[in-house]
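Chemist: Provided below for reference: sequence and predicted model.
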Amino acid sequence: MTDGYDDESYDATARIVDPGGDEEERRIEAALRPKKLADFPGQPRVRDQLGLVLEAARRRQKPPDHVLLSGPPGLGKTSLAMIIAAELEQPIRITSGPAIQHAGDLAAILSSLAEGEVLFLDEIHRMARPAEEMLYLAMEDFRVDVIVGKGPGATAIPLELPPFTVVGATTRAGLLPAPLRDRFGFTGHLDFYDPADLAQIVTRNAGLLGIETTPQGVDEIAGRSRGTPRIANRLLRRVRDYAQVHGAGVLDRGAARAALDLFDVDEQGLDRLDRAVLEALCRRFGGGPVGLSTLAVAVGEEPDTVETVSEPYLVREGYLVRTPRGRAASAAAWAHLGLTPPPDTTGMPQLPIDEGGGRFGD
């Protein structure tokens, strides 16, 4: 038996109501997700705003306004979408923007929705333009126009839809067209978590997984998780493995440090790729500036991988600078590697402005 649909979406209600399943990974994932808005750690502003929207909808006994959640990966957008459905006591259908490449794909999903159902569109900014235009009408007037035939003889047949709620998630809100963004009644932006919130998440999830912890071990994981719960959960599992194999089964500071060192996660949360980028910048290119493509070749990765996986954290933490002529290492990067920056640049080259425009470092 499967909860999938022919249109490649699927019903995730079973993951909310009954987290048990045949697949171990799905069981663990469901167990770690909070089920209620009150249990959602961190993001107090978004949590309070969303709680107000949902409570008002419950009192009116109508579906809430459409919700757009934005922010970097791993901060809880999918968890919040499932919480919305659980708080409304409605089923949830999950699909993604890349899976909807034709208007007919979206029409098939919309026409099968029940009244009050929640439709979660992950990576909504990657939806095809014809599907976006169909979604405008569906979100605003709860109807779609199905085109029958081709050419001059084509006919548009309006199809009425029951009221439903769209929850969109995006890591790049700026790529959403204005007409689509304006149709969301509530927009919440998720920020990176502070170590105290991450420690709370690690403690809670360790309890759900049956792991004995110490406050020092929890703090060690939280401090190296880059402000991201998804990373914290991944590191928690790896430290658990290390504690069970090489330790006494207790997640303490010694086990956490040894495990994270083994998996190349340093005290600042930098992993192998992050350090490779900084090493290439400082040791091979004298601190930069160097183009993104050249930097990617130097570390043996694709440019998109460096730009989307490593670079955001390095820029946010002040290790890397994006300049008009390419990427440059900051003084903090030299210090982190234990190197002395060149005296004439101090790790921060003063560069003339490139009037040519275009993408940085390409």
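Modeler: Yes, it's here.

Chemist: make it CA atoms for all contacts and neighbour counts henceforth
Modeler: OK.

Chemist: helices along the stretch 151-300 of the chain, start to end?
Modeler: In the stretch 151-300 of the chain, the segments counted as helices under DSSP state H, counting those that start in this stretch are 178-181, 195-208, 215-223, 229-246, 253-262, 272-279, 292-299.

Chemist: packing partners for the longest one?
Modeler: It stands for helix 229-246. Here helix 229-246 touches helix 195-208, helix 215-223, strand 250-251, helix 253-262, going by 3 or more C-alpha pairs under 8 Å, 6 or more residues apart in numbering; DSSP states H and E.

Chemist: same question for that helix: list its buried residues.
Modeler: 229-233, 235-236, 238-243 (16 or more other C-alpha atoms under 10 Å).

Chemist: put this next to the first one:
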Amino acid sequence: MSIERDLVSPEPEGDERLIEAALRPKRLDEFIGQGRVREQLSLVLESALRRSRPPDHVLMSGGPGLGKTTLAMIIAAELGAPLRMTSGPALERAGDLAAILSTLSEGEVLFVDEIHRMARPAEEMLYLAMEDFRVDIVVGKGPGATSIPLDIAPFTLVGATTRAGLLPAPLRDRFGFTAHMDFYEVDELERVLHRSARLLSVELPPEGAHEIARRSRGTPRIANRLLRRVRDFAEVRVEGVITRDVAAAALNLYEVDAEGLDRLDRAVLDALLRKFGGGPVGLSTLAVAVGEEPETVEVVAEPFLVRQGLLARTPRGRVATASAWMHLGLTPPPDAFGAGVIPGLLDGA
């Protein structure tokens, strides 16, 4: 994976989780953005505290890097409860989940990241645990197998998923509170950057924060990553102050353009426009043209391009929009996808 793609990937890279831990807000009133989710979650937690009962199970959905893990940590902190963390892929067998559930203390918060990737046996055990705070342990095999009921301490499950549509309905229905995390606006990312800059002892004027925020693809994780790279550039090349010009120069060096597109994004658009006349073209053909795997193009590049209104998925294949032609400085043909739309209407779609 290239350094450019690392910069704008919403997934954590290498030891980035350690850096993120230092920048995470610790309480709900410190959390920036997601205003409606914060208000709803505040009511859920306050009500539980007044009743001296664990709150309903919480499901958070949304793209990577938007703060789902941070909110799980905040939920535990607000409740004054311990936090146990695991992930869906780690729960391959029912026994893996039973080992965790049987050792939970009363009121403990269990966070399961990527919960949609949990194995079916563990998932079925979780149904009973969430509803009745009980698990059935099967001892033996075949006709002689015996089911032993085991009571577990009341707990709160916090599940996080980037693919809410893959969650089975029986599991989804057992969550009392569901929150969807939206992408951030530029002004919200500016506030995130100013907070991170204070923690990192970086001098970040408002215009510098704005320049980084507008290239951060609506994702706090990417904003903080770009801030660290711009900080390196500012410390080595200039006096350490991240002005607008310094931020722009640093991000241009790392090939992250003014709209947050990186090398792969522009390669996809360039191939689609210059080699295939704007499409439609199949995913596999497009991937070969840019020298990447189809999954990389579909999962890594396409979501942001579609959200920015630069690319459309149609039954016949991928199609570049009129905005994509203009982004690369080309004149869109009269029949370009979205050519009749008012300029700017597709932005953020």
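Modeler: In hand now; what should we look at? Because the structure is predicted, anything quoted here is derived from the model rather than measured.

Chemist: and the TM-score between these chains?
Modeler: The TM-score (TM-score structural alignment, normalised by the length of the second structure) is 0.91; 327 aligned residues with a C-alpha RMSD of 1.6 Å.

Chemist: which of the helices of the stretch 151-300 of the first structure sits most buried?
Modeler: Across these, averaging neighbours per residue (mean count of other C-alpha atoms under 10 Å) puts helix 215-223 on top, at a mean of 22.

Chemist: ok, now which ones touch the residue most central in space within the first structure?
Modeler: The geometric centre of the first structure, computed from its C-alpha atoms, lies nearest to Pro73 (C-alpha atoms, centre = their mean), at 1.9 Å. Contact partners of Pro73 of the first structure, counting by C-alpha atoms under 8 Å, 6 or more residues apart in numbering, are Thr171.

Chemist: which of the three states applies to it?
Modeler: Secondary structure, DSSP: H, G, I helix; E, B strand; the rest coil: Pro73 of the first structure is coil.

Chemist: any idea what it aligns with in the second structure?
Modeler: Matched by TM-score structural alignment, Pro73 of the first structure corresponds to Pro64 in the second structure.

Chemist: now Val315 of the first structure
Modeler: Taking TM-score structural alignment, Val315 of the first structure has Val306 as its aligned residue in the second structure.

Chemist: what number of residues lie near that match?
Modeler: 18 (other C-alpha atoms under 10 Å).

Chemist: which residue is the nearest non-sequential neighbour of it?
Modeler: Nearest non-adjacent residue to Val306 of the second structure, counting by C-alpha to C-alpha, 6 or more residues apart in numbering: Ala312, 5.8 Å away.

Chemist: distance of that neighbour from Val238 of the second structure?
Modeler: According to C-alpha to C-alpha, to the nearest Å, Ala312 of the second structure stands 41 Å off from Val238 of the second structure.

Chemist: all helices for the stretch 1-150 of the first structure, in order.
Modeler: Under DSSP H, counting those that start in this stretch, the stretch 1-150 of the first structure gives helices at 13-17, 24-32, 44-60, 77-88, 103-111, 129-141.

Chemist: ok, the aligned partner of Asp145 of the first structure in the second structure - how many residues close by?
Modeler: Counting by TM-score structural alignment, Asp145 of the first structure corresponds to Asp136 in the second structure. Per other C-alpha under 10 Å, the neighbour tally for Asp136 of the second structure reads 16.

Chemist: Asp136 of the second structure reaches Ile152, doesn't it?
Modeler: No - counting by C-alpha atoms under 8 Å, Asp136 of the second structure does not reach Ile152; the two are 10.5 Å apart.
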